[in-house]
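here's a sequence, model it:
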Amino acid sequence: MTVNIVTPDGKVYDHHANMVIVKTTSGEMGLMANHEPVVAPLEIGEVRVRRVDNPGHEDSIAVNGGFMEMSNNVVSVVADSAERARDINLSRAEAARQRAEKRIEEAKTTQDTDELQRAQVALQRAINRINVKNGN
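Prediction:
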């Protein structure tokens, strides 16, 4: 099957795979060739792809929301943003985590619930990128 991951900035990933594992809003879902058609909303999380051309290796992609569709042996992921593990700058991700944690503390102090929610999402995204880069 073919796996495509696209964002508003363009294609992030395009390979043939034996299996794809995504984090949907209702839990993890594993997809293999000839899976029945399905559409599912995605959480902030890791997409893992077991490629045909490299048995025993898994590509990891940090995905920040969106949805996936499986149809006719094509898995399409449309995400707000996505980044392959090899392309993640760990120091930038760590800095983003620290900024988000600071924003959370400030929002709690000022009781700004909207800013608190935005900062919590930013923290989730940063932690996701860190975990994907570190292979967690």
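
drop to CA atoms for contacts and neighbour counts, all remaining ones
Fine.

so for the helix or strand where I127 lies, what gets flagged as buried?
In the assignment (DSSP states H and E), I127 maps to helix 113-134. By 16 or more other C-alpha atoms under 10 Å, the buried positions in helix 113-134 come out as 115-116, 119-120, 122-133.

and the residue most central in space within the chain, how close does it get to I130?
In the chain, the centroid-proximal residue (C-alpha atoms, centre = their mean) is V63; its distance is 1.7 Å. To I130, V63 is 12 Å away according to C-alpha to C-alpha, to the nearest Å.

tell me how many other residues crowd T109.
When counting by other C-alpha atoms under 10 Å, one arrives at 10 neighbours for T109.

and it, what is it in contact with?
Listed by C-alpha atoms under 8 Å, 6 or more residues apart in numbering, the contact set of T109 is empty.

my read: the residue nearest to the centre of the chain touches A85, true?
No. The criterion here is C-alpha atoms under 8 Å, and V63 misses it with A85 at 10.5 Å.

name the surrounding residues that touch stretch 115-123.
A96, R97, A100, E101, R103, I104, A107, K108.

apply 7 Å and report the result again.
R97, A100, E101, R103, I104, A107, K108 (C-alpha atoms under 7 Å, 6 or more residues apart in numbering).

which residue is the nearest non-sequential neighbour of the third one?
Translated: E101. With sequence-adjacent residues excluded and distances taken as C-alpha to C-alpha, 6 or more residues apart in numbering, E101 is closest to L123, at 6.7 Å.

gap between the one you found and A82?
Computed as C-alpha to C-alpha, the L123 to A82 distance reads 15 Å.

nearest to V20 among the buried residues of helix 113-134?
V132 (15.2 Å; C-alpha to C-alpha).

next, the structure of the following sequence, for comparison with the previous one:
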Amino acid sequence: MAELHVQIVTPAGIVYDHRASMVIVKAIDGQLGIMPEHTPIIVPLTINGVRIKRVTNDAEDLIAVNGGIMEVRNNVCSIIADSAERSRDIDVERAFAAKHRAEESLRKAEAVHNNKQQKRAEISLRKAINRISVSKHNRS
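This is a model prediction of the structure:
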């Protein structure tokens, strides 16, 4: 049976490196399911969880990825992101604190009509919500 080698890399190093039967990502144009023998592809990713169905124990891993690029070629799925965290590694309290800070920043930016600050706060809020959502996968 064919399988994918999945690797998620950030500037801090390798976050994930395993064999998989399927990878599900959210690209800018929508959700993609990648299986072995997939046609070569390079796509930009959004802030979202990456679902990986492992070959070895039929488990599913979820990784919080804050954007990036995915390349699939020759049964290798490489994701390069600014930041990524496995569900088991997410500090939920810190994620909720980041969410509250982003919400406050967003309110302030909207009050003074500062579009640049508003965009930054919206991105920070999406990242915090993504981390919180992915962390729930580890606790169920």
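
I'd like the distance between the spatially most distant residue from the centre of the second structure and L106 of the second structure.
Farthest-out residue of the second structure from its mean C-alpha position, per C-alpha atoms, centre = their mean: V112, at 31.3 Å. Using C-alpha to C-alpha, V112 of the second structure is found at 10 Å from L106 of the second structure.

what do those two both touch?
By C-alpha under 7 Å, 6+ apart, no residue touches both V112 of the second structure and L106.

could you report the neighbour count for the equivalent of R103 of the first structure over in the second structure?
Using TM-score structural alignment as the criterion, R103 of the first structure maps onto S105 of the second structure. Per other C-alpha under 10 Å, the neighbour tally for S105 of the second structure reads 19.

ok, which stretches of the first structure are strands?
Using DSSP state E, the strands of the first structure run over 2-7, 10-24, 27-32, 38-51, 58-71, 74-78, 82-84.

let me have those strands in TSV, adding distance to L90 of the first structure as columns.
Converted to TSV, the strands of the first structure look like this (distance: least, C-alpha to C-alpha, whole Å):
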stretch	distance to L90 of the first structure
strand 2-7	21
strand 10-24	18
strand 27-32	25
strand 38-51	16
strand 58-71	12
strand 74-78	24
strand 82-84	12
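
select, out of those, the one closest to R92 of the first structure.
Per C-alpha to C-alpha, nearest to R92 of the first structure of the strands of the first structure: strand 82-84, 12.9 Å.

in the second structure, what stretch matches that closest one?
With TM-score structural alignment as the criterion, strand 82-84 of the first structure aligns to 84-86.

ok, stretch 30-37 of the first structure next?
Using TM-score structural alignment, stretch 30-37 of the first structure pairs with 33-40 in the second structure.

pull the residues that contact that stretch.
A2, E3, L4, S21, M22, V23, I24, V25, V72, R73, N74, N75.

how close does the match of R103 of the first structure get to E71 of the second structure?
For S105 of the second structure, the distance to E71 of the second structure (C-alpha to C-alpha) stands at 34 Å.

ok, and the most crowded of the contacts of stretch 33-40 of the second structure?
L4 (26 neighbours).

give me the neighbour count for S26 of the first structure.
So S26 of the first structure, with other C-alpha under 10 Å, has 10 neighbours.

ok, now A93 of the first structure?
Residues near A93 of the first structure, counting by other C-alpha under 10 Å, number 20.

which residue packs closest to it, ignoring adjacent ones?
A126 (5.4 Å).

show me what that neighbour lines up with in the second structure.
Match for A126 of the first structure (TM-score structural alignment): A128.

do E58 of the first structure as well
Aligned partner of E58 of the first structure by TM-score structural alignment: E60.

ok so, going back, first-to-last residue distance for the match of stretch 30-37 of the first structure?
Stretch 33-40 of the second structure has an end-to-end distance of 13 Å (criterion: C-alpha to C-alpha).

measure R118 of the first structure to R125 of the first structure for me?
11 Å.

list the contacts of the residue lying closest to V22 of the first structure once chain neighbours are set aside.
Nearest residue to V22 of the first structure, sequence neighbours excluded (C-alpha to C-alpha, 6+ apart): V47, at 4.8 Å. Counting by C-alpha under 7 Å, 6+ apart, V47 of the first structure touches I21, V22, K23, S60, I61, A62, V63.
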